[in-house]
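>>> Mind looking at a prediction? Sequence and model below.
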Amino acid sequence: MKTFKVSYSYKNSVCPSLSLWMVIPSGVKAIGAQPEQVTLLPTGEELGYFVLEEGIELEVTFEQGEYTPDQQVLSDVERLFYLRDTTLSSIDEVKEKTLEMTGHVTDPKEKARVIFMHIVKEYRYIYPPAERGVASFLQTGKGDCGEFSFLFTAMCRAAGIPARTIVGSWANGKMNAHVWNECYIDGEGWFPVDTSMANVQKRQPLRFFGSDVPTLYWEHYFGRTEGRRIVFAKDAELPLMPHYKDEEDPVLFNVLPINGQSFCWGQQSLDGAAPYLQPVYIKFEESVPYRDLGVTELMGTWKVKGPPWLEGTVYLKRASFFMGLVGVLLSWITGEAIFDLFYTGSFMVYALISLVRKERMMAFGVVFILMTLSFVAAWGKAGLV
């Protein structure tokens, strides 16, 4: 089983004092500042509340194995929590359409599949989205992984299926945020679903071609993920304790439109809940700056490293691709056959490493075959056979 090492930090460089909420991850190795309060969330996670004076930095390091959904049996209280109506995943907005699509289906998993197929086929992935929330997504038909996930959660709940929005990150490199879903199937437990990745793989299959993130065939995202993800919070709109005191007259900066309404990040909550914890939510206590803040000032910084062998393959892959480009350039300038051999061999190695990493198996399989044939031809052309 792969183990990923996560380093997270948030430094208050914004105002004299701020409050910060963060799900305290299991497997914590070190935590720089101690929480003022720890609350048990309905998801079973522990929510830490921190107060950071200006210049103070919160640093957290922890390890996570390849994430797999929980298989526990839901209590009645938990079931109700995962069927609740929220701002970002409004059930009223989708109930009529959901019942129209799933009314003829009795099996909950098949209902979830119908919802999955509908969202993948009817909506378009863009980043960044103009607004957050299901109401906005339904109106524009365009959104990122957050909007796809909020909609899947809302439709499942409208169909009577407990569902949650998983907030996390790709387990490769720095700040590669991602959001997906799990729905609860009686007798099976939590069932992973990723409508945004399915949509991208179906409609934009080359989008991840040069990425270090492995991908699946689009239909396989109903029930599977690639395994290289970490989780920050097991749902969106988690209640914040101590209670989040909204600013009655917020300063209009860090505005994130939600369902057509202005929302000021760091000054407001959604009925006492954070929109999402990725991995933190903040509250400016005094003297907020009159300027839009950067992502790191709002969410901090995180970096994820995999096992040494997996990290090593990333550098080998990038080096072989770079050498291939150099070989192409030298071949074009000199016309020497030896450089044909050099670049075809480099791209062959690049494709092979990608296959070992389970990235775009079909595409890189074709590239590997073509580069192998070209390498053999270049070998003969160079007079080496």
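Happy to help now that I have it.

>>> When you work out contacts or count neighbours from here on, use the C-alpha atoms and nothing else.
Noted.

>>> how would you label L47: helix, strand or coil?
Taking DSSP: H, G, I helix; E, B strand; the rest coil as the rule, one finds L47 in the strand state.

>>> For it, give me its contacts.
W21, M22, V23, I24, V38, T39, L40, L41, L240, M241 (Cα atoms under 8 Å, 6 or more residues apart in numbering).

>>> Report the buried members of these.
W21, M22, V23, I24, V38, T39, L240, M241 (16 or more other Cα atoms under 10 Å).

>>> Without its sequence neighbours, what residue ends up closest to K109?
I185 (6.5 Å; Cα to Cα, 6 or more residues apart in numbering).

>>> any idea how far the one you found is from T43?
17 Å (Cα to Cα, to the nearest Å).

>>> Next: L352.
From L352 to T43 the distance is 41 Å (Cα to Cα).

>>> neighbouring contacts of stretch 92-102?
Contacts of stretch 92-102 (Cα under 8 Å, 6+ apart): K111, V114, I115, V134, A135, A154, M155, A158, A159.

>>> residues near the closest residue to the second one other than its chain neighbours, how many?
With sequence-adjacent residues excluded and distances taken as Cα to Cα, 6+ apart, V114 is closest to T102, at 6.9 Å. As a burial measure, T102 scores 20 neighbours (other Cα atoms under 10 Å).

>>> Quick one: neighbours of the nearest residue to V51 once chain neighbours are set aside, just the number.
Distances taken as Cα to Cα, 6+ apart put S19 closest to V51, at 4.6 Å, once the chain neighbours are dropped. By other Cα under 10 Å, the residues close to S19 number 18.

>>> now for the helix or strand containing T153, which elements pack on it?
Per DSSP states H and E: T153 is located in helix 145-158. Helix 145-158 sits against helix 91-102, helix 108-122, helix 134-140, strand 163-170, strand 177-185, helix 195-203, with contacts defined as 3 or more Cα pairs under 8 Å, 6 or more residues apart in numbering; DSSP states H and E.

>>> Doesn't Q267 lie inside a helix?
No. Applying three-state DSSP, one finds Q267 to be coil, outside a helix.

>>> Contacts only, for F50.
S19, L20, W21, A33, Q34, P35, E36, Q37.

>>> and the comparison structure, right after this:
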Amino acid sequence: MKNIVNIAYSYHNSNKGLTRIWTTLPMDHHDVTCTHSPEEKVIDDGNNELFYFTLKENERFQMNYSVDTYKQNEQKMLTDKEKAFYLRSGTLVVVDEQMRNLAHEITAGAETTMEKARAIFHYVVSHFKYMYPPKGRGIKSFLEAKQGDCGEYSFMFSSLCRSIGIPCRSLVGSWANSKMNAHVWNEFFDEQTGWIPVDCSMAYIQKKKKTQFLFSNVRTLKWTAYFGQLEQQRVVFSYDAELYLSPKYNDLDKQTIVDSKYPPIVPFQIDGQPFYWGYEAVEGCVPYMQPIYVQFDQENLSIKPNKNPHNYLGQWKITETGALGFFSKLKSFSYFIFFISIIFSFLLSSPFFSALTAGSVIVICISFIARRERALFYTVVALYFLLPLLSNISKLV
């Protein structure tokens, strides 16, 4: 069953001079509304479509499109190029002797690809702690700190799988129901089944912090289910991190950046070194495409850096359609009614507002249940508020 969402993306070049932009947004698809045409399009060995264009000073890029939410990929075979691409070593996802030794230790006794990947999944979930923002990016930092966000969990899973010959990729995308709610997870390839989804960070949160998503619009699963199953409430921006940028990214010399009048912000470190987003790449690659990567004009180093995250990632909003979209809006409206009614019920001690408070809670619960978000919990809550609702209605009549 399709779950179509509408995606609105925009980027305003509030910088000095030209801003070069690479993106994996589907700029040339027939059903896309877009203010710009790509100047160049490249398809990499992992079948990612990368588009390139430039924005003049104060120019705005806007794009709207609809897409089905993420579902398990049905591809059953990989070409030699695809297999090599998803087994490669990089700066963030490293395949070396240390990782090979660790991966073999974790998977000792496992025979099939599925058994090995499952062992890696349990190891990553059990041995690392979720923390945002991370101190650094990449598995070297993750191994040292033993904590990181969804990106680091996915890089670690990819690195361990690739180290023992299992093609694996990090999927960079977003939750499909809000503004700029980025997320990263994995797929590994099994020759018997195809691409299989895995989300180690969500598994950790559901295992250790069960209440974190209690009131959110994200449908959650039992933590072990995140090996092989997802909730179909996300969209994909790119298949894998460290995608090669074409045209070539013209890195500024790091010392030139450091010695500039106004050094830019450092969002994170890679291998203990500051990474300057918008002024350098990672061995010619974007660290991750979410859903753009930019290169600012050098003259921006002569002014105070823009700390607005929209200057680095742009803005996106994802709106659900159909029944999910309806119950999402109903939930938001019911929250508003709940807060208004609870204030008046305390001020006026009126059975009308008490009934309205209980009724709004029940409607909120029904919305959660209809969206299949923690249905058992919200069924119990709805039943709990049913009695005061009926009691206050009886007082009114």
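Structure received. This one's a predicted model, so the numbers in the text were calculated from it and none came from an experiment.

>>> what's the TM-score here?
Laid over one another, the chains give 0.93 as their TM-score (TM-score structural alignment, normalised by the length of structure 1), with 383 aligned residues with a Cα RMSD of 1.9 Å.

>>> Just tell me what L52 of structure 1 corresponds to in structure 2.
Using TM-score structural alignment, the partner of L52 of structure 1 in structure 2 is L55.

>>> To which residue of structure 1 is L383 of structure 2 aligned?
Using TM-score structural alignment, L383 of structure 2 pairs with I369 in structure 1.

>>> Neighbours of its match, how many?
14.

>>> and it, how far is that from S196 of structure 1?
30 Å.

>>> quick revisit: what do we get in structure 2 for the residue nearest to K109 of structure 1?
With TM-score structural alignment as the criterion, I185 of structure 1 pairs with D190.

>>> which residues sit in contact with that match?
T113, M114, I166, I196.

>>> ok, of these, which one's closest to V67 of structure 2?
For V67 of structure 2, the closest of the contacts of D190 of structure 2 turns out to be I196, at 20.6 Å, with distances computed as Cα to Cα.

>>> Surely that closest one is in a strand?
Yes. Judged by three-state DSSP, I196 of structure 2 forms part of a strand.

>>> Report the contact partners of it.
So I196 of structure 2 contacts Q72, N73, E187, F188, F189, D190, G228, Q229 (Cα under 8 Å, 6+ apart).

>>> picking up where we left off before, if you compare the helices and strands packed on helix 145-158 of structure 1, which one is most tucked away?
Across these, averaging neighbours per residue (mean count of other Cα atoms under 10 Å) puts strand 163-170 on top, at a mean of 26.

>>> Show me what that one is packed against.
So strand 163-170 of structure 1, by 3+ Cα pairs under 8 Å, 6+ apart, packs with helix 145-158, strand 177-185, strand 229-233.

>>> Let's see that with 10 Å instead.
helix 76-81, helix 145-158, strand 177-185, strand 189-193, strand 229-233, strand 301-305 (3 or more Cα pairs under 10 Å, 6 or more residues apart in numbering; DSSP states H and E).

>>> if we can go back for a sec, do you know which of the helices and strands packed on helix 145-158 of structure 1 lies nearest F342 of structure 1?
helix 195-203 (31.8 Å).

>>> Contact partners for Y70 of structure 2?
2-4, 173-176, 230-236 (Cα atoms under 10 Å, 6 or more residues apart in numbering).

>>> Against L160 of structure 2, how distant is it?
Taken as Cα to Cα, the span from Y70 of structure 2 to L160 of structure 2 is 24 Å.

>>> To what extent is the residue mapped onto N176 of structure 1 from structure 2 buried, counted in neighbours?
The equivalent of N176 of structure 1 in structure 2 is N181 (alignment by TM-score structural alignment). Neighbourhood size, N181 of structure 2 [other Cα under 10 Å]: 14.

>>> surely N181 of structure 2 meets K317?
Yes. Here N181 of structure 2 lies in contact with K317, judged by Cα atoms under 10 Å, at a distance of 8.6 Å.

>>> okay, and the common contacts of those two?
Joint contacts of N181 of structure 2 and K317 (Cα under 10 Å, 6+ apart) are S174.

>>> rewinding a little: tell me the one of the contacts of L47 of structure 1 nearest Y82 of structure 1?
L41 (12.5 Å).

>>> and the closest one, what pairs with it in structure 2?
Match for L41 of structure 1 (TM-score structural alignment): D44.

>>> Show the contacting residues for the counterpart of F81 of structure 1 in structure 2.
Using TM-score structural alignment, the partner of F81 of structure 1 in structure 2 is F85. Going by Cα under 10 Å, 6+ apart, F85 of structure 2 touches D44, D45, G46, N47, T79, P167, C168, R169, D240.

>>> just the strands in the stretch 201-350 of structure 2 please.
Along the stretch 201-350 of structure 2, counting by DSSP state E, counting those that start in this stretch, strands occupy 234-239, 243-244, 268-270, 273-275, 285-286, 292-295, 315-320.

>>> so of the ones you listed, which one's packed in deepest?
Using mean count of other Cα under 10 Å, strand 234-239 ranks as the most buried of the strands of the stretch 201-350 of structure 2, with a mean of 24.

>>> Quick one: residues in contact with stretch 325-344 of structure 2.
Residues contacting stretch 325-344 of structure 2 (Cα under 10 Å, 6+ apart): 3-5, 177, 217, 319-321, 323-324, 345, 347-350, 352-371.

>>> Pull out the buried members of those residues.
By 16+ other Cα under 10 Å, the contacts of stretch 325-344 of structure 2 give 3-5, 177, 217, 319-321, 324, 345, 352-369, 371 as buried.

>>> among those residues, which are in strands?
Counted as lying in strands by DSSP state E, out of those, are I4, V5, T319, E320.

>>> which pair in those residues spans the largest distance?
I4 and T319 (8.9 Å).
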